[in-house]
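Chemist: show me the folded form of this:
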Amino acid sequence: MAGSSGVCLGADLAENQLTEIEAARAFAQAIIDTVREPVLVLDQDLRVITASRSFYRTFKVRPEDTEGRLLYELGDGHWDIPKLRLHLEKIVPEHGVMEDFEVEYDFPNVGPRTMCLNARKVFYEKGSHTTILLGIEDVTRQRVLEREKDDLLRQKDVLLEEIQHRVANSLQIIASIILLKAKTVDSEETRVHLRDAHKRVMSVAAVQQHLHASATSGSVEMGPYLSRLCEALATSMIGENRPISLKVSGEGGSATSRQAESLGLIATELVINSLKHAFSENTKDGQITVAYDVSGTDWKLSISDNGVSEPDHVFAQPKTGLGTGIVKALAQQLDAKVETLTGPEGTTVSVTHATFLAKMPRVV
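Modeler: Down below sits the predicted model:
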């Protein structure tokens, strides 16, 4: 009786263990089938133990043609890829993982696809056997979109290059026509206005040229940028007989291309204003200084001259000219404030962007 009881008990335990194993297997299969991407479960010899429903659906194969077969034999050998074999046979066993390995292949019944493979080695507490989980993600669409994006970016660069070239040529043509017209008109007042317009067009051309040279970096170093701009302005606007120097100072800093464009135009207008109003024909050792300083997100652009200030030279006056209006409009776009200080030593116009000013508590 005791012997038969022991046999029955052992049989019950074995049946319970078998039931638990089957339940665990069904649970694991349900998890695998829930995953949207195709998944293969391989044994240590890289033989398929099971596969997810998404694998069968994606590659249009049947379980009986997949389970129990070596990975490299699936689909008439289209998974027999040397680099994949290296990863699964050497790298995964040694490191336990394979990530983002891409396979490009013309799969039967599916067509050309780019698949991203990720593998994990599964270790068990008991027993020496291991399994490998192989996840397969179809990234064909993403790679096509990336290539299309790269093509569009290249086309954009070509178009921008063409636009820059056409803008530069157009500005040169406009400047030449204005200068030619200035030589033919009889009115001295009209001639002065035309020459002034010519200088402004040339200054815009200088800004455009320097910005185009810096466009590839995404940001513009203001020190070298203002130096090149002032060199161009000095060449085009200060005659050899005028003893006026134009220099750049300050700690410098960087700005976006859009900000640099506005700052360059502001500097140009203020330099023009100094040349027109700060110095007389008898001026000796005239000097204009362009400075740009940065502190965190705050910055200040200032143009100073040592000339004798005239009423028209004061930017703070209610009635302003074209240049003053341009400066104030550009400063407003930059969320900056324009201030003018005039004294015996000359005039300084500062354009300041200081974000902390708006955050400081008001003192009552």
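Chemist: contacts, neighbours, all on C-alpha from now
Modeler: Fine.
Chemist: list the contacts of the most centrally placed residue in the chain.
Modeler: A centroid search over the chain (C-alpha atoms, centre = their mean) returns G218, at 7.6 Å, as the residue closest to the centre. G218 makes contacts with T256, S257, as judged by C-alpha atoms under 8 Å, 6 or more residues apart in numbering.
Chemist: 6 Å - rerun?
Modeler: If you count contacts by C-alpha atoms under 6 Å, 6 or more residues apart in numbering, G218 has none.
Chemist: so which strand or helix has the residue lying closest to P38 once chain neighbours are set aside?
Modeler: Distances taken as C-alpha to C-alpha, 6 or more residues apart in numbering place F55 nearest to P38, at 4.1 Å, with adjacent residues excluded. Here F55 sits within helix 53-59, counting by DSSP states H and E.
Chemist: go through that helix and flag the buried ones.
Modeler: By neighbour count on 16 or more other C-alpha atoms under 10 Å, the buried set for helix 53-59 is R53, S54, F55.
Chemist: do the same with stretch 263-280
Modeler: Judged by neighbour count using 16+ other C-alpha under 10 Å, the buried positions of stretch 263-280 are 263-275, 277-279.
Chemist: which ones among the residues you listed lie within helices?
Modeler: If you go by DSSP state H, the buried residues of stretch 263-280 have 263-275, 277 in helices.
Chemist: got a markdown table for those, with distance to A206 too?
Modeler: What follows is these, written out as a markdown table (distance: C-alpha to C-alpha, whole Å):
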| residue | distance to A206 |
| --- | --- |
| L263 | 13 |
| G264 | 9 |
| L265 | 10 |
| I266 | 13 |
| A267 | 12 |
| T268 | 10 |
| E269 | 13 |
| L270 | 15 |
| V271 | 14 |
| I272 | 14 |
| N273 | 17 |
| S274 | 18 |
| L275 | 18 |
| H277 | 22 |
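Chemist: any idea which of those is closest to E345?
Modeler: Comparing those against E345 with C-alpha to C-alpha places S274 closest, at 13.5 Å.
Chemist: not counting residues beside it along the chain, what's closest to the closest one?
Modeler: Closest to S274 by C-alpha to C-alpha, 6+ apart is D305, at 6.8 Å.
Chemist: next, the second sequence, to be compared with the first:
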Amino acid sequence: MTTSSPNIAFHDLVDTLRSALVVLDSSLRVTSANQPFYRLFQVEAGATENRILFDLGDGHWDIPSLRDRLERAMTQDHSLDAFEVEHDFPSIGRRVFSLNARRLPPTEDHPAYLLLAIDDITTEREASRESERAWRLAQTIVDTVRDPMVILEGDMTVASVNRAFLNLFQVTETQVMARPLKDLGEGQWNVSALGALLDKVVPDERAFDGFEIEDEFPALGRRIFKINARKVHRPGNHVTRLLVVFEDVTEARLVERHRDILAAELAHRIKNSLQIITSFVSFEIRRAAEPCIDGYRAMQARIAAVAELYDVISQSSALGPVPVQPYLNGIAASIHSSLIGKAADIEILVEAEPLLIDADKAVSVGLIVNELATNAVKHAFPDGAGRILLSFERRDDEVLLTVQDDGVGHDQTRNSGARSGLGSRYVEAFVKQLGATMARATGANGTTMTVKLPMSILAEAADDHAASPLMAPDGVRYPI
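Modeler: Predicted coordinates for the structure are as follows:
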């Protein structure tokens, strides 16, 4: 290094830096450079020092705009920041460099110098360009998707939109870009619940699917949209955005609603038909001989239990999951009206958690309840007074169905005949069909029948391939 350069302590300092540094005098001649510079450009000090910067190599620094900026930095104390040079350099190939320059004011020991830092940003630029290519490809793919899509910034303003969105809602990019989602259209997307979900997508890494909005849309009329959202990253610049997809499900929802109406109407008609059958049975009871009456009444209660299922379905307007509480209430009312009769002091209560059971398993559950409660009515209260409790609850990994009475109780000997009766065989068959188990506890304070059902009985764990709700278990025939 020449003696006109800054003092040796300064050079010791710059040699420890990772950036390539050169020191230029007032004529932009290289007075010195640090070791990272020589290693980066694979040159010797003799081929660099005391030469004008623009004459180095094959003239790759001889750029008019760079010359102008450096001259102003030296004479007018202007800074040079992030000036990029891309070139095929001897020995090292094509590179992209970022240049930053600062003027070192003169002192008593040396004149003014210009310190030029050169950083190799080739890798970053290649990554950025690849990111841009990938982003443009992604945008092209998004534009080919049929569902409307928007990409939102963190502040919920629109950063990008695909053609499907513009075409469906008949808007232009100018009307959409950089505007908050909630302000688009006539405020149809300004829904607090939707805003709360979108706010959690980025910080909580929480995507969501199936949020539905039904509203009147300009030029479209009444529509139903299902909205899905995901967090997306743009590689290279660490920008996080939200991809929001709008699926028009209007036609599907209208079909479902029409289907539900038809299903409810069908359930209502089935219920009415079953009630007509129970009326015929009531007529036969009045004409039947005494030994046949109990059989007719048992059959009437079983038909009423099935009819109650369709009554609940018809009121829910869909052939879907059955709410337990109203279902058991209806069965209890049917038993009371058909079997208890004048024994008005027998009370049937229902305690059920707000659970839903599959419609295809509800008949079996209802008939189990009917048979167990009917048995209690017949045998637990010789004096015609007492209480029967029907309960349904979820406990740990199973569901408990309990029929409990506060009657006289009965021992194994007295019930050996009853257990072999037709009603008991029905119960055992239905319990087996549901994959359940049944236990009995009896004593002086009454009898408790507990059926432990699998969690699959509940609607959220439904088995799509279960038996039809009107199918009797194998080996069981209903008496006529």
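Chemist: TM-score for the pair, please.
Modeler: Taking TM-score structural alignment, normalised by the length of the first structure as the basis, the two superposed chains have a TM-score of 0.58; 291 aligned residues with a C-alpha RMSD of 5.2 Å.
Chemist: ok so, going back, which among the buried residues of stretch 263-280 of the first structure gets closest to M202 of the first structure?
Modeler: Closest approach between these and M202 of the first structure, by C-alpha to C-alpha: T268, at 10.1 Å.
Chemist: what's the counterpart of the closest one in the second structure?
Modeler: Aligned by TM-score structural alignment, T268 of the first structure pairs with N370 of the second structure.
Chemist: distance check, its match against K271 of the second structure.
Modeler: Applying C-alpha to C-alpha, to the nearest Å, the value for N370 of the second structure to K271 of the second structure is 17 Å.
Chemist: who are the contact partners of L133 of the first structure?
Modeler: By C-alpha under 6 Å, 6+ apart, L133 of the first structure lies in contact with L40, V41, A119, R120.
Chemist: can you tell me the closest non-neighbouring residue to T450 of the second structure?
Modeler: Spatial nearest neighbour of T450 of the second structure, chain neighbours left out: T402 (4.5 Å); criterion: C-alpha to C-alpha, 6+ apart.
Chemist: what residues sit buried inside whichever helix or strand that neighbour is part of?
Modeler: Secondary structure from DSSP H and E places T402 of the second structure in strand 398-405. Under the neighbour-count criterion of 16+ other C-alpha under 10 Å, strand 398-405 of the second structure has E398, V399, L400, L401, T402, V403, Q404, D405 buried.
Chemist: contact partners of that strand?
Modeler: 387-393, 446-455.
Chemist: counting neighbours, which of these end up buried?
Modeler: So, by 16+ other C-alpha under 10 Å, the buried ones in the contacts of strand 398-405 of the second structure are 387-393, 446-455.
Chemist: can you give me the helices in the second structure?
Modeler: Using DSSP H, helices in the second structure cover 8-14, 35-41, 64-75, 122-144, 163-169, 173-176, 192-201, 250-287, 290-316, 324-335, 359-379, 412-419, 422-433.
Chemist: returning to what we had before: tell me which two of the ones in helices among the buried residues of stretch 263-280 of the first structure sit farthest apart.
Modeler: L263 and H277 (21.0 Å).
Chemist: what residues are up against S317 of the second structure?
Modeler: Going by C-alpha under 6 Å, 6+ apart, S317 of the second structure touches D260, I261, A264.
Chemist: could you rerun that using 10 Å?
Modeler: Contacts for S317 of the second structure (C-alpha atoms under 10 Å, 6 or more residues apart in numbering) come out as R257, R259, D260, I261, L262, A263, A264, E265, A267, H268.
Chemist: so which of these is the closest to E251 of the second structure?
Modeler: So of the contacts of S317 of the second structure, ranked by how close each gets to E251 of the second structure (C-alpha to C-alpha), first place is R257, at 9.9 Å.
Chemist: tell me the residue in the first structure aligned with the closest one.
Modeler: Applying TM-score structural alignment, one finds that R257 of the second structure aligns to R154 in the first structure.
Chemist: how close does stretch 165-182 of the first structure sit to the second structure?
Modeler: On superposition with the second structure, the mean distance recorded for stretch 165-182 of the first structure (mean C-alpha distance after the TM-score superposition for the first structure) is 2.1 Å.
Chemist: buried ones in that stretch?
Modeler: A168, L171, Q172, A175, I178, L179, A182.
Chemist: the aligned residue in the second structure for the second one and V281 of the second structure: what is the separation?
Modeler: So the one you mean is L171 of the first structure. Aligned counterpart of L171 of the first structure in the second structure: L274 (TM-score structural alignment). L274 of the second structure is 11 Å from V281 of the second structure, where distance means C-alpha to C-alpha.
Chemist: overlap of the contact sets of the two?
Modeler: Counting by C-alpha under 10 Å, 6+ apart, the contacts common to L274 of the second structure and V281 are Q300, I303.
Chemist: I303 of the first structure pairs with which position in the second structure?
Modeler: Aligned counterpart of I303 of the first structure in the second structure: Q404 (TM-score structural alignment).
Chemist: if we ignore the residues flanking it in sequence, what's nearest its match?
Modeler: Ranked by C-alpha to C-alpha, 6+ apart and with sequence neighbours excluded, the top spatial neighbour of Q404 of the second structure is T448, at 4.3 Å.
Chemist: could you do R143 of the first structure as well?
Modeler: Using C-alpha to C-alpha, 6+ apart and skipping the chain neighbours, the partner closest in space to R143 of the first structure is T114 (7.8 Å).
Chemist: so V201 of the second structure sits right up against D209, yeah?
Modeler: No: the pair V201 of the second structure / D209 is not scored as a contact, 11.2 Å apart, by C-alpha atoms under 10 Å.
Chemist: who has more neighbours out of those two?
Modeler: A count of neighbours by other C-alpha atoms under 10 Å puts V201 above the other of V201 of the second structure and D209, at 20 against 12.
Chemist: and the residue lying closest to the more buried one once chain neighbours are set aside, how far from R230 of the second structure?
Modeler: What sits nearest to V201 of the second structure in space, not counting adjacent residues and going by C-alpha to C-alpha, 6+ apart, is A207, at 5.5 Å. From A207 of the second structure across to R230 of the second structure, the span is 5 Å (C-alpha to C-alpha).
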